[in-house]
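Peer 1: Please work out how this folds:
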Amino acid sequence: MSGRIVVLTGGVGGAKLVLGLMQVCPPEDITAIVNTGDDFRHLGLAISPDIDTLLYTLSGRASAAQGWGREGETWSFMDALKSLDGEDWFLLGDGDMALHVLRSHMLASGETLSAVTARFATAWGLGLKILPMSDDAVATHVSTDAGDLPFQRYFVEQRCVPAVRAIRFEGAEQAHPAPGVIEAISDPATRAIVIAPSNPWLSVDPILAVPGIREALAARKAPVVAVSPIVGGQAVKGPTAKLMGELGLGVTNQAIAAHYEGVIDALLVDVRDGGKGLDIPHAVTDTLMKTLDDRARVARAALDLAERIAG
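Peer 2: Purely as a prediction, here's the structure:
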């Protein structure tokens, strides 16, 4: 079955699924819409963590141990920064700095984040289309029992320890979808839209908060399938399970389905949890993505579910 595949993604789990999709579909058929609510300015540099994680993963440059950052990274810059008593809570590797410096330079020269991201993807021969959710600044802020924290302060500096009370996306109401985002979702040639097993609240909700994107998803013709981030009643990586508990939710696929109500048509869940209690169409597979074959398997299962929904 041919046609465009659109994937909403953020974080390490999302990048793994996009890599899986590239194993089962021609890369030129894939459009990845990436969370930029994590983006921030640090030491004068424009940092786009989820875009960079995707670029590193798809180009084979990601750290195998961490899933983020570059394999074989060196830290001379950080060592020099620490010697000057500079802020060292957010690690900037020497190779990583190339993306941040060049991105910052291009943005300061008037380029959009979309154009910068496309240039990087082309330079590394990735083949697929990578779109930031918006070229406008949208910043995720987390209200916690330790106060209001910008996302990276919560996620990196505080290591997700403070209990979360609420989440907001500063600037979202004024933001516009990046060029190509609405077109990809609405394209009659799009055969499936997949929501990656990214954190629904911290990685996917910022995308849905940009005016026009949720509405386009509601009006689209292609089936929308979400891959649950829950495996065996827990999250594989990151604060998803902890966050759900703090928001008063059970760590269940039912809670994931309810969160995406009105957006998705079906949910792909892990075999350890099964589909018991789900009242939407679903399929079951092993959703752990440790190897490239695993990632391809999960991608194929998501597309098979979408095809089943499409009839």
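
Peer 1: Only C-alpha atoms from now on, for both contacts and neighbour counts.
Peer 2: Noted.

Peer 1: Report the contact partners of residue 302.
Peer 2: 194, 225-227, 268 (Cα atoms under 8 Å, 6 or more residues apart in numbering).

Peer 1: again, 7 Å this time
Peer 2: Neighbouring residues of residue 302 by Cα atoms under 7 Å, 6 or more residues apart in numbering: 225, 268.

Peer 1: compare with the first, here's sequence two:
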Amino acid sequence: MTKGTLVALTGGVGGAKLAAGLARLMPAGKLKLIVNTGDDFEHLGLQISPDIDTLIYTLANLVNQENGWGRRDETWSFMQALGELGGETWFRLGDADLAMHVERTRRLRAGETLSQITATLARKLSIASDILPMTDHRVRTRVETDAGTLDFQDYFVRKACKPTVNAIRFDGAEGAQPAAGVIRALEDPDLRAIIICPSNPYLSIDPLLSIAGLRERIATAAVPVIAVSPIIGGAAVKGPTAKIMKELGIAQCSLAIAQHYRGLIDAIVLDHADRHLAEQLAIPALVTNTLMRCEQDRERLAEECIAFAAQLHGRTRAGA
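Peer 2: Here you go, the predicted model:
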């Protein structure tokens, strides 16, 4: 498998963890990580790309391991001073993290694309894998709730995911195109597999799949497409996945995850806690330990996903 290239779709902390495991196994330039940018927003005059930054910090070994996001050994003088001035402090920007947002904003205003900027920043931090924003166009996740329609960060951070979710939409997706690097990655003749990381399907992967033509390119790829379920025993490891599923009237289980990706995936990876669900699926399932507590867990799960994909070559997509 490592002789070819591998594409992974990712967003959020769970996705970044598996991406880090894959990055440790794949040769330089052979792992292409397509990342959600529906969470991006402007704050304090700066362009913030939370999922891109979580991925960059994780792959560069700079991430705050306790939170799974932000930089380790962070200081907060800026936020303290901002609060003293009466500024908005609900979205916390650490002093070191601030440099990322300032530099991204400067480059965007100078005319560079998000893809170009992301590639440059990744190289500066010695990341060997390709980090590819899903699009260079503006797409924004909006969450329709009992508290009204909220921008994603208002729902996720300011209101701590407390409002009840009624629907999710992706403003701008209808006019957005996949970034050029994304298309090249999916059309690479050396592509061997596509892995959907254990990210929130509704908030992290669906924005990516909403981009014009992207879902179709993945669904018709001549390589195995494998999803790693973010649900373990009816619960999400981190974040509001299970809560959102319940509020949308979706069963909180890995069967529902497989159904959500029906027609897109060839196989799914389940945790041991969900072993009993494997026989109810119409697609192959790998049952293993999907909880990633440490680097060894990430690398082991990544290795198992790569081996699973290698076993699936030649199989047709059956659905879930």
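
Peer 1: Once they're superposed, tell me the TM-score.
Peer 2: Scored by TM-score structural alignment, normalised by the length of the first structure, the superposition of the two chains gives a TM-score of 0.98; 311 aligned residues with a Cα RMSD of 0.8 Å.

Peer 1: Where do the helices of the first structure begin and end?
Peer 2: For the first structure, the helices defined by DSSP state H occupy 11-24, 49-58, 76-83, 94-108, 113-123, 151-152, 181-186, 205-209, 213-219, 240-246, 253-259, 292-310.

Peer 1: Of all these, which one comes closest to residue 33 of the first structure?
Peer 2: With Cα to Cα, the closest approach to residue 33 of the first structure among the helices of the first structure belongs to helix 181-186: 6.9 Å.

Peer 1: So for the closest one, what gets flagged as buried?
Peer 2: Under the neighbour-count criterion of 16 or more other Cα atoms under 10 Å, helix 181-186 of the first structure has 181-182, 184-186 buried.

Peer 1: those strands in the stretch 151-300 of the first structure, which residues are they?
Peer 2: Ranges of strands in the stretch 151-300 of the first structure, per DSSP state E, counting those that start in this stretch, are 164-170, 190-195, 224-227, 230-231, 234-235, 266-270, 282-285.

Peer 1: Let's have those strands in JSON lines, adding mean neighbour count.
Peer 2: JSON lines is the format used below for these (neighbours: other Cα atoms under 10 Å):
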{"stretch": "strand 164-170", "mean neighbour count": "18"}
{"stretch": "strand 190-195", "mean neighbour count": "26"}
{"stretch": "strand 224-227", "mean neighbour count": "27"}
{"stretch": "strand 230-231", "mean neighbour count": "22"}
{"stretch": "strand 234-235", "mean neighbour count": "16"}
{"stretch": "strand 266-270", "mean neighbour count": "26"}
{"stretch": "strand 282-285", "mean neighbour count": "19"}
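
Peer 1: Tell me which of the helices of the first structure sits nearest to residue 231 of the first structure.
Peer 2: When these are compared by Cα to Cα, helix 253-259 sits nearest residue 231 of the first structure, at 9.2 Å.

Peer 1: what range in the second structure matches that closest one?
Peer 2: Across the second structure, the stretch matching helix 253-259 of the first structure (TM-score structural alignment) is residues 254-260.

Peer 1: same question, stretch 23-35 of the first structure
Peer 2: Under TM-score structural alignment, the match for stretch 23-35 of the first structure is residues 24-36.

Peer 1: end-to-end on the matching stretch?
Peer 2: With Cα to Cα, to the nearest Å applied, stretch 24-36 of the second structure spans 21 Å between its terminal residues.

Peer 1: Report the distance from it to the chain centre.
Peer 2: Relative to the centre of its chain, stretch 24-36 of the second structure is centred 13 Å away, using Cα atoms, centre = their mean, to the nearest Å.
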